[in-house]
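K.L.:
Predicted model and sequence follow; I will ask about them next.
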Amino acid sequence: MDKYQHRRHNKNLLMVHLIFVTKYRKKILFGNFNNDIKQYIFDACQERHWYIKRMESDKDHIHILLQYNPTDSVKNIVSLLKQKSTYLAWKEYSNMLKKYYWKERTLWSDGYFAASIGMVSQTTIEQYIKNQG
């Protein structure tokens, strides 16, 4: 199977490692709530033709390895995933979440971690470019 995305005017393989942390590092990602949060993120990605290669969580944060389109910025991807998962979580689990976030309808901390990943090392790319022409 081809790992590249084929579009009308490009062929690409853009991947990013994302980490979202729960607000105040509350240890709430477990059981059905954890499974549903992952499903909300998965569904949002599917709607936009982003592909989750791997997603796992600990009690207070979630890791996502995501393949995305060149027309999407990482900042916008993060914003959309956090907003949608927060909205759906509060819609379904408001009684539970009120115990942890009694003043605001929040789920994730304001920041995030993002690192682009490649299928080859920086050294390999530098050597390839150096040997052109």
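P.N.:
Yep, it's here. None of these values were measured; they are calculated from a predicted model.

K.L.:
use CA for all of it now, contacts and neighbours both
P.N.:
Will do.

K.L.:
Give me the distance between residue 24 and residue 79.
P.N.:
18 Å (Cα to Cα, to the nearest Å).

K.L.:
again, but for residue 6
P.N.:
Distance, residue 6 to residue 79, using Cα to Cα: 25 Å.

K.L.:
what does residue 90 give?
P.N.:
Using Cα to Cα, we find residue 90 at a distance of 16 Å from residue 79.

K.L.:
Between its first and last residues, what's the separation in stretch 57-74?
P.N.:
One end of stretch 57-74 to the other measures 20 Å (Cα to Cα).

K.L.:
Please enumerate residues in contact with that stretch?
P.N.:
With contacts defined as Cα atoms under 8 Å, 6 or more residues apart in numbering, stretch 57-74 is touched by 12-22, 25-30, 34, 49-56, 114.

K.L.:
repeat that with 6 Å
P.N.:
Identification of contacts with stretch 57-74 by Cα atoms under 6 Å, 6 or more residues apart in numbering yields 14-22, 25-29, 50-56.

K.L.:
and those residues, which of them are in helices?
P.N.:
Judged by DSSP state H, helices contain none of the contacts of stretch 57-74.

K.L.:
Second structure for comparison follows:
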Amino acid sequence: MSQSLVKNYVHIIFSTKHRNDFIDESIEEELFAYISTICKNLNSPSIRIGGTDNHIHILLTLSPKYALMKVIQEIKAHSSRWIKTKGRKYEDFFWQDGYGAFSVSQKHIFATINYIINQREHHKNEDFKTEFLMILNKYETNYDEKYLWD
């Protein structure tokens, strides 16, 4: 084959440091648009971005030119610097060190989009820890819980 053909959908999840509530509705739209631009610049266009006050979900098509770790590192670094310029309230903003990233099949794209769209409603009944543990278990991911929440 003379060309490389790749299509990888990835659902990325990470929280604010110590799950502090920083991402309120007054800034989320602008933050998500900024992150979308970062993704586009990394040839990994976002399909949907959403979340709540203390965490974010990003569904994107991962570029074959970049490692997933690099894409996430760039998203976190640039968006963290950006949000700190938005006022005193955000001066102490940081993302957590780790992340979750899960492949999504083509047939589950719309379900994942809907899941991300409904984050604020979803989290009226369930906290981030419960949600993240459920996702880890759904994807049969090995983890040690003592390292998840620092």
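P.N.:
Perfect, I can see it now. Owing to the predicted nature of the structure, the values given are computational and were not obtained by experimental measurement.

K.L.:
out of residue 90 and residue 79 of structure 1, which sits in the busier spot?
P.N.:
residue 90 (16 against 13; other Cα atoms under 10 Å).

K.L.:
Give the equivalent position in structure 2 for that one.
P.N.:
Matched by TM-score structural alignment, residue 90 of structure 1 corresponds to residue 84 in structure 2.

K.L.:
cool, and residue 128 of structure 1?
P.N.:
Per TM-score structural alignment, there is no equivalent position to residue 128 of structure 1 in structure 2.

K.L.:
where's residue 128 of structure 1, which helix or strand?
P.N.:
For residue 128 of structure 1, the host element (DSSP states H and E) is helix 122-130.

K.L.:
Just checking the distance from that helix to the centre of its chain.
P.N.:
Helix 122-130 of structure 1 sits 28 Å away from the centroid of its parent chain (Cα atoms, centre = their mean, to the nearest Å).

K.L.:
Measure how buried the aligned partner of residue 94 of structure 2 in structure 1 is and give me the count.
P.N.:
In structure 1, the residue paired with residue 94 of structure 2 is residue 107, using TM-score structural alignment. Counted by other Cα under 10 Å, the residues lying close to residue 107 of structure 1 total 24.

K.L.:
so who does residue 107 of structure 1 touch?
P.N.:
By Cα under 6 Å, 6+ apart, the contact list for residue 107 of structure 1 reads 22-23, 86.

K.L.:
8 Å - rerun?
P.N.:
22-23, 86, 101.

K.L.:
And for residue 95 of structure 2?
P.N.:
Contacts for residue 95 of structure 2 (Cα under 8 Å, 6+ apart) come out as 14-17, 76, 80.

K.L.:
Select from those residues the one having the most neighbours.
P.N.:
Within the contacts of residue 95 of structure 2, neighbour counts (other Cα under 10 Å) peak at residue 15, which reaches 25 neighbours.

K.L.:
Trace residue 28 of structure 2 over to structure 1, please.
P.N.:
Alignment note (TM-score structural alignment): residue 28 of structure 2 maps to residue 34 of structure 1.

K.L.:
Tell me how far that match lies from residue 80 of structure 1.
P.N.:
For residue 34 of structure 1, the distance to residue 80 of structure 1 - Cα to Cα - is 18 Å.

K.L.:
One more: residue 20 of structure 1?
P.N.:
In this view, residue 20 of structure 1 and residue 80 of structure 1 are 12 Å apart by Cα to Cα.
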